[in-house]
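Trainee: quick check, what structure comes out for this input:
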Amino acid sequence: MGRCSGRATLVGFCALQLVAALERQIFDFLGYQWAPILANFLHILAVILGIFGTVQYRSKHLILYAVWLILWVGWNAFVICFYLEVGHLSQDQDFLMTFNTSLHRSWWMENGPGCLVTPVTNSKLALEDHHVITVSGCLLDYQYIEVVSSAMQIFLALFGFVCACYVSKVFMEEEDSFDFIGGFDSYGYQAPQKMSHLQLQPLYTELSLG
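Mentor: Okay, here's the model as predicted:
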């Protein structure tokens, strides 16, 4: 009963992780954030692997999924530090998110709740094929939206890590117990012996004459 509830809980959290990752992937595509796009893609593959491992009772798949979640937590912690400009990190370091392929940043910078975008014409700061804008009136700045999104990813990853460790432990214990009784133990298996030919002998009976 506990195993079934643990599997159901893990599948449910994997589904939430998948929805959250797809939602984040869409907005990162809109903002041309190539590094997050790559990380989201790997995360989606890992979550699918976790779902497959849970459904098919594959403890090794769950272990790989749990290891990835540790890396995923580290990546999201970096994203939080990047947008809050912790230490030497700065949002002007475009190569960290876009690999220097574009000047785009977070999609929420221009499309956040309540944001008013005003283009600045004839600006000397504008590069070729680009324009300068001013953004004002945002109810919540884009960096805080990104921080909240990453924090939610960390929460889902930590809970998924705990569930994955528990379910994989249950699977391994069941595999060990099954091996102990000879379920998968090749040494405990004995092939059926062939029946040897029976040697027929005549049967003698003695008759007593009264």
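Trainee: hey, let's count contacts and neighbours off CA atoms from now on
Mentor: Noted.
Trainee: the helix or strand containing residue 171 - contacts with which helices or strands?
Mentor: Here residue 171 sits within helix 142-180, counting by DSSP states H and E. Judged by 3 or more CA pairs under 8 Å, 6 or more residues apart in numbering; DSSP states H and E, helix 142-180 is in contact with helix 2-30, helix 59-83, helix 108-111.
Trainee: can I get those helices in JSON lines with distance to residue 156 and mean neighbour count?
Mentor: Listed next are the helices and strands packed on helix 142-180 as JSON lines, based on distance: least, CA to CA, whole Å; neighbours: other CA atoms under 10 Å:
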{"stretch": "helix 2-30", "distance to residue 156": "6", "mean neighbour count": "17"}
{"stretch": "helix 59-83", "distance to residue 156": "9", "mean neighbour count": "19"}
{"stretch": "helix 108-111", "distance to residue 156": "22", "mean neighbour count": "19"}
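Trainee: alongside the first, I'd like the structure of this one:
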Amino acid sequence: MTIKDTPEEWEIRATDTPFRGAKTSVRTDEVVMPDGTAVTRDYQVHPGSVAVLALDEADRVLVLRQYRHPVRQKLWEIPAGLLDVPGENPLHAAQRELYEEAHVKAEDWRVLTDVYTTPGGCDEAVRIFLARDLSEAEGERFAVEHEEADMELERVPVQELVRGVLAGELHNNCLVVGVLSLVAARTGDGLDALRPAEAPWPARPFSS
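Mentor: So this is what the prediction gives:
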């Protein structure tokens, strides 16, 4: 048996969108179950996101500390952002986020992993990139506002982040998945065996 996620879509008898926000919406579908009964499922419709695990020559990860109102905490995170434009190349979006949030550019880009953040209640898909060969970006720094105006930036050793994840001290989804995926890749076939940055992404198809 091959352990691999596969596409499948059950019959939808009716659908409604009771809420539309600036970036996301809430949808209610009436879905037919395998036994023939129909049930309603509410979920958030999300454009998708990208995140960047930026690794420097000293084996440190670039992390940001930012206030997240829904959980009422300041979380340590890796640079990330929405796919604002339908069909946008996720690599281009990741490069933009790294520049805007950290004023950093990278020469080596690879796909670290792809995840659904909360598939039971949201269709958000995130592609997490590994970025290496870092340097300071040219030009003016991006003007930040709102939560980002209070953002802190640090470079933290990989093993310190691993310790924090396993100790229950770090909770951001992309940071946790990214850091542990980095360690797993190193103990497997190595970082150079990761998928290329332009690898297909069925969850959010894009043009090159």
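Trainee: TM-score of the superposition?
Mentor: The TM-score (TM-score structural alignment, normalised by the length of structure 2) is 0.20; 75 aligned residues with a CA RMSD of 6.0 Å.
Trainee: quick one: which of the helices and strands packed on helix 142-180 of structure 1 is nearest residue 175 of structure 1?
Mentor: Residue 175 of structure 1 sits nearest to helix 59-83 of all those, at 9.5 Å, using CA to CA.
Trainee: next SSE after the closest one?
Mentor: Downstream of helix 59-83 of structure 1, the next assigned helix or strand under DSSP H and E is helix 95-98.
Trainee: so which bits of that following helix are buried?
Mentor: Buried positions in helix 95-98 of structure 1, judged by neighbour count with 16 or more other CA atoms under 10 Å: 96, 97, 98.
Trainee: ok so, going back, same list, the helices and strands packed on helix 142-180 of structure 1, but as TSV with distance to residue 166 of structure 1 please.
Mentor: Below are these laid out as TSV (distance: least, CA to CA, whole Å):
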stretch	distance to residue 166 of structure 1
helix 2-30	8
helix 59-83	10
helix 108-111	37
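Trainee: residue 134 of structure 2 sits in which helix or strand?
Mentor: strand 125-136.
Trainee: so for whichever helix or strand comes after that strand, what gets flagged as buried?
Mentor: Using DSSP H and E, the helix or strand that follows strand 125-136 of structure 2 in sequence is strand 152-157. Within strand 152-157 of structure 2, the residues scored as buried using 16+ other CA under 10 Å are 153, 156.
Trainee: hmm, who's touching strand 152-157 of structure 2?
Mentor: 58, 59, 60, 61, 62, 63, 64, 65, 66, 102 (CA atoms under 8 Å, 6 or more residues apart in numbering).
Trainee: farthest-separated two in those residues?
Mentor: The largest separation in the contacts of strand 152-157 of structure 2, counting by CA to CA, is between 58 and 66 at 23.8 Å.
Trainee: now residue 70 of structure 1: how far from residue 152 of structure 1?
Mentor: 15 Å (CA to CA, to the nearest Å).
Trainee: about what we covered before: more neighbours, residue 58 and residue 66 of structure 2?
Mentor: residue 66 (18 against 10; other CA atoms under 10 Å).
Trainee: tell me if the more buried one really is in a strand.
Mentor: Yes - under DSSP: H, G, I helix; E, B strand; the rest coil, residue 66 of structure 2 falls within a strand.
Trainee: test my guess that it contacts residue 101.
Mentor: No - assessed by CA atoms under 8 Å, residue 66 of structure 2 is found out of contact with residue 101, at 10.9 Å.
Trainee: SS state for residue 133 of structure 1?
Mentor: strand.
Trainee: before we move on, what about residue 118 of structure 1?
Mentor: Assigned by three-state DSSP, the conformation of residue 118 of structure 1 is strand.
Trainee: so who does it touch?
Mentor: Residue 118 of structure 1 makes contact with 133, 134, 135, according to CA under 8 Å, 6+ apart.
Trainee: how about those in TSV, adding neighbour count and distance to residue 78 of structure 1?
Mentor: As requested, the contacts of residue 118 of structure 1 are arranged in TSV below (neighbours: other CA atoms under 10 Å; distance: CA to CA, whole Å):
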residue	neighbour count	distance to residue 78 of structure 1
133	15	27
134	11	27
135	16	25
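Trainee: from those residues, pick the one nearest residue 49 of structure 1.
Mentor: Nearest member of these to residue 49 of structure 1, counting by CA to CA, is residue 135, at 40.9 Å.
Trainee: ok, that closest one to residue 29 of structure 1 distance?
Mentor: On the measure of CA to CA, residue 135 of structure 1 and residue 29 of structure 1 end up 21 Å apart.
Trainee: just residue 180 of structure 1 next, same as before
Mentor: 51 Å.
Trainee: circling back to that earlier point, list the buried ones in the helix holding residue 171 of structure 1?
Mentor: 142-143, 145-147, 149-151, 153-154, 156-158, 160-161, 163-168, 170-171.
Trainee: which residues in structure 2 form strands?
Mentor: Assigned by DSSP state E, structure 2 shows strands spanning 12-20, 25-32, 38-45, 49-54, 60-68, 73-77, 80-82, 104-116, 125-136, 152-157, 195-196.
Trainee: redo the ones you listed as JSON lines? Include distance to residue 181 of structure 2.
Mentor: Shown next, in JSON lines, are the strands of structure 2 (distance: least, CA to CA, whole Å):
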{"stretch": "strand 12-20", "distance to residue 181 of structure 2": "34"}
{"stretch": "strand 25-32", "distance to residue 181 of structure 2": "30"}
{"stretch": "strand 38-45", "distance to residue 181 of structure 2": "26"}
{"stretch": "strand 49-54", "distance to residue 181 of structure 2": "10"}
{"stretch": "strand 60-68", "distance to residue 181 of structure 2": "13"}
{"stretch": "strand 73-77", "distance to residue 181 of structure 2": "15"}
{"stretch": "strand 80-82", "distance to residue 181 of structure 2": "16"}
{"stretch": "strand 104-116", "distance to residue 181 of structure 2": "7"}
{"stretch": "strand 125-136", "distance to residue 181 of structure 2": "10"}
{"stretch": "strand 152-157", "distance to residue 181 of structure 2": "15"}
{"stretch": "strand 195-196", "distance to residue 181 of structure 2": "13"}
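Trainee: right, I'll leave it there.
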